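J.: coords below, sequence missing:
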């Protein structure tokens, strides 16, 4: 039997993770240092190394699924395309006025981020379309041409077009798009009606501009990656992870890169969702800690929590959703994550008041932690864990990365322990606890701050550093169960293999539910479903492999903010409208703690459709078999568990050694991660080789 393979690739700030999954359930894994100057190079070189190790060739790879930070990095580093914006007269400064939301209350020193389009590249046309779609002032083609010519003279690399109320009537935007394509046929163009045909001017303008800003960057990256794969004789098709947890083709990602801005963290959450469903876990909190950041999300009753919008480049995404406005707003569906700047490479430092701090600055992959021996001089969280005996200096990434424990200890002595007047072990343990407390903030923000008790959830930990911290964090939160999946350090890449292709469509369609023309409502939803069906067919998904899911955003008449509820299949009639009203009332009460009376009118704000391309036979075989051989278990070593317990001679085991329940303290060493089991906790394996750690 011929074995075909699919590949999951996830780029992190420190490592690039590669997982090859065979149709027979075999798994090959590889972890290589990220090539920050050209992320595509590490992917291609990593695949070539896997081929050399396994004897496989590129022609057995049928599909590559990729989570990337290229688009988000372009925004964070302000290295996107030189972008021009054409908008309606009087709305030139929407990008700067924004929504008047402040991320830091009472901080008069806070400054808004610089707009992605400088003012002189924001041009206006004298036109006006009403909210009803009626043309109040027609667009003068000569005026439109003059504004396009002005931007082309500025040598812009992309143009965004966002006119007032174009979601109701796109005629003027389409005229401008035709002019641009006639004058500069190869110039990337982002039209708001095609990107986000919804109300709210800042949200629509910001999303359209972000899409244009990263289009050339993403296109160049995907061309470079495709070229590298072709030279390595890997003709497989390329799918990109979206921020919402679905996949899209590389061609679609080139047209709408706004959907892959936060693709990096999504894969692990999707994989955790699949395992939670298979294990009938009603609620899990995912905890993903890598080299730079740690992220948390919730999965309840098999469903991932999603946000309808989020900010890019606003710093750490944590805390009240009322404190928004720090970054660049992007109104696309995304997995709802909380993030803190704490990872293995986070710097440990002492502030002016003499307090120990962790991050958010990171040593990254270059120079990396002090123990890497690449020139780093500032101690990091990884250095602390080496000093504490948690990490084996000779077995990071299966021994491919050798660590210098003496350098880590000396750095902590000089930069932390001596200034604080404490011994090195206590200094390192303090750094470990502060890092853990910072990450607990992320977990609280997706649980207690949203009305969920973390004690009712299992902590699902992965990432290169997640299993090392998970047990201690669960103990602090009062949680009694931790789950560590196989290959936890590569789990974000592995999670990509569980995802389906998804295409999301939405448009503003404001109607009172009790007065809506049902024929008009059905026609609008059918048209959008047809658009999704056409896209799926073009990508080879037909019949049972194509599924259409509908949703609606509603609010009580007069409200500003809306909530989204699912819409049942079949024609929309009066009974379905009543169901939507009731579903909205229940969601309103769940979210805000109250609902209006039955006579309060409900307004349909927007209609939404998701087209799902489902892989025949499912995504991942039930019994996966890692091919990487486990090494012999190293001898016990001393590990420090705080001033109360001190140094304890700790048993070091392999995952397979946990066939029988084993009491901590334990250290589980694997190729891609290290798991620490505290005293008072018990570790065992379930039928799928997940490590289950429970409080005794």
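T.: Everything's here; your move. Given the structure is predicted, the values throughout are model-derived calculations rather than measurements.

J.: C-alpha only now, for contacts and for neighbours.
T.: Noted.

J.: could I get the full set of strands for the stretch 201-350 of the chain?
T.: Counting by DSSP state E, counting those that start in this stretch, the stretch 201-350 of the chain has strands at residues 237-241, 247-249, 283-289, 294-300, 303-304, 306-307, 310-312, 328-330, 334-335, 338-340, 346-350.

J.: try the stretch 401-550 of the chain
T.: Under the criterion DSSP E, counting those that start in this stretch, the stretch 401-550 of the chain carries strands at the ranges 458-462, 481-484, 501-512, 546-556.

J.: who's in contact with the spatially most central residue of the chain?
T.: Using CA atoms, centre = their mean, the residue of the chain that lies closest to the mean C-alpha position is residue 265, 3.3 Å off. For residue 265, the contacting residues are 67, 295, 492, by CA atoms under 8 Å, 6 or more residues apart in numbering.

J.: quick check: the second one vs residue 276, distance?
T.: So the one you mean is residue 295. 18 Å (CA to CA, to the nearest Å).

J.: which one of those two is surrounded by more residues?
T.: Between residue 295 and residue 276, counting by other CA atoms under 10 Å, residue 295 is the more crowded of the two (26 against 21).

J.: against residue 479, how distant is the spatially closest residue to the more buried one that is not a sequence neighbour?
T.: Distances taken as CA to CA, 6 or more residues apart in numbering put residue 339 closest to residue 295, at 4.4 Å, once the chain neighbours are dropped. Going from residue 339 to residue 479 by CA to CA gives 20 Å.

J.: higher neighbour count, these two?
T.: residue 339 (26 against 20).

J.: included below, for side-by-side comparison, is a second structure:
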């Protein structure tokens, strides 16, 4: 037997899947997240899963984990006390940033305060040119002075970001040697290792973020690892990256801390991709609605779209990340009426504590979940994970006090209004990733997951005119399942900065060979079998004079094919191409992957002996309550066809179907035809 665990921590719930990849049997656990001490819920979920499966901790062969610790540390400003060493004359690099503005006409808009304050930014006398030539020799005296000042100021971690270090990392590497020798307790992050690319502001921001996150991640992951060992788990834990691969704890808490910022949503995308492919869907809009947020992603031709530039709380971040749009619209999003009588929903969330009013855990403000309860989409008296029992009276009281009363509406109409507002926000997110990129949403299938995703999915598909909805077998735990299906992954980048007409494929391949050596070195440190590893290359291209690049695949060392792909990609993204202009190749990227520990899909246990209809319950349909059948998904056999309106319940979520047809596929997934 080979038993593996995938455990994802969200803002509201902690999800775990224990999988036997020999028999295919899965044990699923969903309990409230212990806010502020996520490791407590993780260990409790492991304990519950092992108990239910009749296993001992030592029976586990693998443990993969997705966490929000990095994201929370940035949002809450609870990272390490960080210093920044910069080239002399660039002290205000983080404060000046770029001239782009998120809100162009907002005269009161303010940039976020940098993670490193001015008094902890130290100038070092040195400089290299963009070609790597040394124009100012490194003054080591200024480095020693900076180290002394950092000691006096209680610095925990330091980022080093020198001008043009992507072209010549020698100065950064020498500074790192000096710091390790004189201040070995200081944690260190250098930009030529974190992000060897042009763009001094983005490179410095990413490096600072990596340094800022190292201590809190090391503390959290260290607690997880120690507790697992004390509990008797011998398997080495692996951590999810925002770009869709796992890595060991040591790598995650040091060299690649910044790569964990969207680890949970990335795992969900992997799970969605695998189950959508099993159902025959290659073009998919994924919607992941949990208790705190709503994440939208895109799968085209069976591949998850990846981006290389993003931001968190206004801070630029350049690491490979799945292309996910995140909105503050979850089941715990709080509704309120402002002074002008306008109904608002989110982004503030009730979280795991106190949670929605219907959970009976002390929450008294109305949430999206409470609206679903009032309208019968979540049945009163239903038991959820963590001992939660749905209480309709408390949900109705919260909506009456904070929404229905102020607006002069019946509770049900107020609840309908809350859902319309939050659905409108989610539809805007879905349009951003399709329509605003020149894609027709009607060419896609929606895969809905997360604890609240299937509750809203039918209505969202109808709004987007999408004809098919796919709901995987365990949507509320898909992020945990995706962790089990994630490969090992490592990315490396090298600067080219040359015109395509003046470069040969052999020159590009020489750079790729250097990247292969670095990936193989990392694979060795991560105990990866080299025989199983594969690499894929891409080139970042742009028309000469542009300030942005487009990554395109570089296959079979064929530059002409890559150039043609660039022209097509540019036209698709911007509506035109310029084939008569020179094309610059700015970067070469190489990704190394090794297969996941299992290629089997964790499937639910189906029991068709009992009647699948477990109750009749009132559901708000077309402006009135209607008694509809409630089905237990664990009793729906493959090939089952149903006609709505109906409710399908399972351990981790609820699917609401109005006047649509439902079909259960051979993998336990559900397909809903939106148009009757």
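T.: Nice, thanks for sending it over. These numbers come from a predicted model, not from an experiment.

J.: the stretch 401-550 of structure 1: helices as residue ranges?
T.: Using DSSP state H, counting those that start in this stretch, the helices found in the stretch 401-550 of structure 1 span residues 405-412, 418-420, 424-445, 466-477, 491-495, 518-538.

J.: cool, and the stretch 101-250 of structure 1?
T.: 141-153, 171-183, 192-195, 201-231, 250-255.

J.: possible to save the ones you listed as JSON lines with distance to residue 503 of structure 1 and mean neighbour count?
T.: Shown next, in JSON lines, are the helices of the stretch 101-250 of structure 1 (distance: least, CA to CA, whole Å; neighbours: other CA atoms under 10 Å):
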{"stretch": "helix 141-153", "distance to residue 503 of structure 1": "31", "mean neighbour count": "16"}
{"stretch": "helix 171-183", "distance to residue 503 of structure 1": "22", "mean neighbour count": "17"}
{"stretch": "helix 192-195", "distance to residue 503 of structure 1": "12", "mean neighbour count": "22"}
{"stretch": "helix 201-231", "distance to residue 503 of structure 1": "16", "mean neighbour count": "22"}
{"stretch": "helix 250-255", "distance to residue 503 of structure 1": "9", "mean neighbour count": "19"}
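
J.: could you dump the ones you listed into a markdown table with distance to residue 244 of structure 1 added?
T.: Compiled in a markdown table, the helices of the stretch 101-250 of structure 1 are given as follows (distance: least, CA to CA, whole Å):
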| stretch | distance to residue 244 of structure 1 |
| --- | --- |
| helix 141-153 | 33 |
| helix 171-183 | 27 |
| helix 192-195 | 16 |
| helix 201-231 | 15 |
| helix 250-255 | 13 |
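
J.: which one of the ones you listed lies closest to residue 14 of structure 1?
T.: helix 201-231 (18.8 Å; CA to CA).

J.: can you tell me what part of structure 2 the closest one aligns to?
T.: The aligned range for helix 201-231 of structure 1 in structure 2 is 200-230, by TM-score structural alignment.

J.: hmm, what's the outermost residue in structure 2?
T.: Farthest-out residue of structure 2 from its mean C-alpha position, per CA atoms, centre = their mean: residue 141, at 42.6 Å.

J.: report the contact partners of it.
T.: Residues near residue 141 of structure 2 by CA under 8 Å, 6+ apart: none.

J.: go on, residue 72 of structure 2?
T.: Here residue 72 of structure 2 is in contact with residue 78 (CA under 8 Å, 6+ apart).

J.: helix or strand: which one has it?
T.: Element membership for residue 72 of structure 2, per DSSP states H and E: helix 69-75.

J.: please identify the buried residues of that helix?
T.: Neighbour-count burial for helix 69-75 of structure 2 flags 69-71, 73-74 (criterion: 16 or more other CA atoms under 10 Å).

J.: helix or strand next in line after that helix, which one?
T.: By DSSP H and E, the next helix or strand past helix 69-75 of structure 2 is strand 82-87.

J.: now that next one: which residue numbers in structure 1?
T.: With TM-score structural alignment as the criterion, strand 82-87 of structure 2 aligns to 83-88.

J.: against structure 2, what's the mean shift for the matching stretch, could you check?
T.: For stretch 83-88 of structure 1, the mean deviation from structure 2 after alignment is 0.4 Å (mean CA distance after the TM-score superposition for structure 1).

J.: buried residues, that stretch. List them.
T.: Within stretch 83-88 of structure 1, the residues scored as buried using 16+ other CA under 10 Å are 83-88.

J.: also stretch 420-435 of structure 2?
T.: If you call a residue buried by 16+ other CA under 10 Å, then stretch 420-435 of structure 2 has these buried ones: 421-423, 425-427, 429-431, 433-434.

J.: got it, and stretch 315-329 of structure 2?
T.: Of all the residues in stretch 315-329 of structure 2, those buried under the rule 16+ other CA under 10 Å are 315-324, 326-329.

J.: then stretch 338-351 of structure 2?
T.: Applying 16+ other CA under 10 Å to stretch 338-351 of structure 2 flags 343-351 as buried.

J.: that one: end-to-end distance?
T.: For stretch 338-351 of structure 2, the end-to-end distance is 21 Å (CA to CA).

J.: that stretch corresponds to what range in structure 1?
T.: By TM-score structural alignment, stretch 338-351 of structure 2 lines up with residues 351-364 in structure 1.

J.: run through who's touching the matching stretch.
T.: Applying CA under 8 Å, 6+ apart, the contact partners of stretch 351-364 of structure 1 are 13-14, 291-292, 340-343, 345-350, 369, 376, 380-381, 416, 420, 430-431, 434-435.
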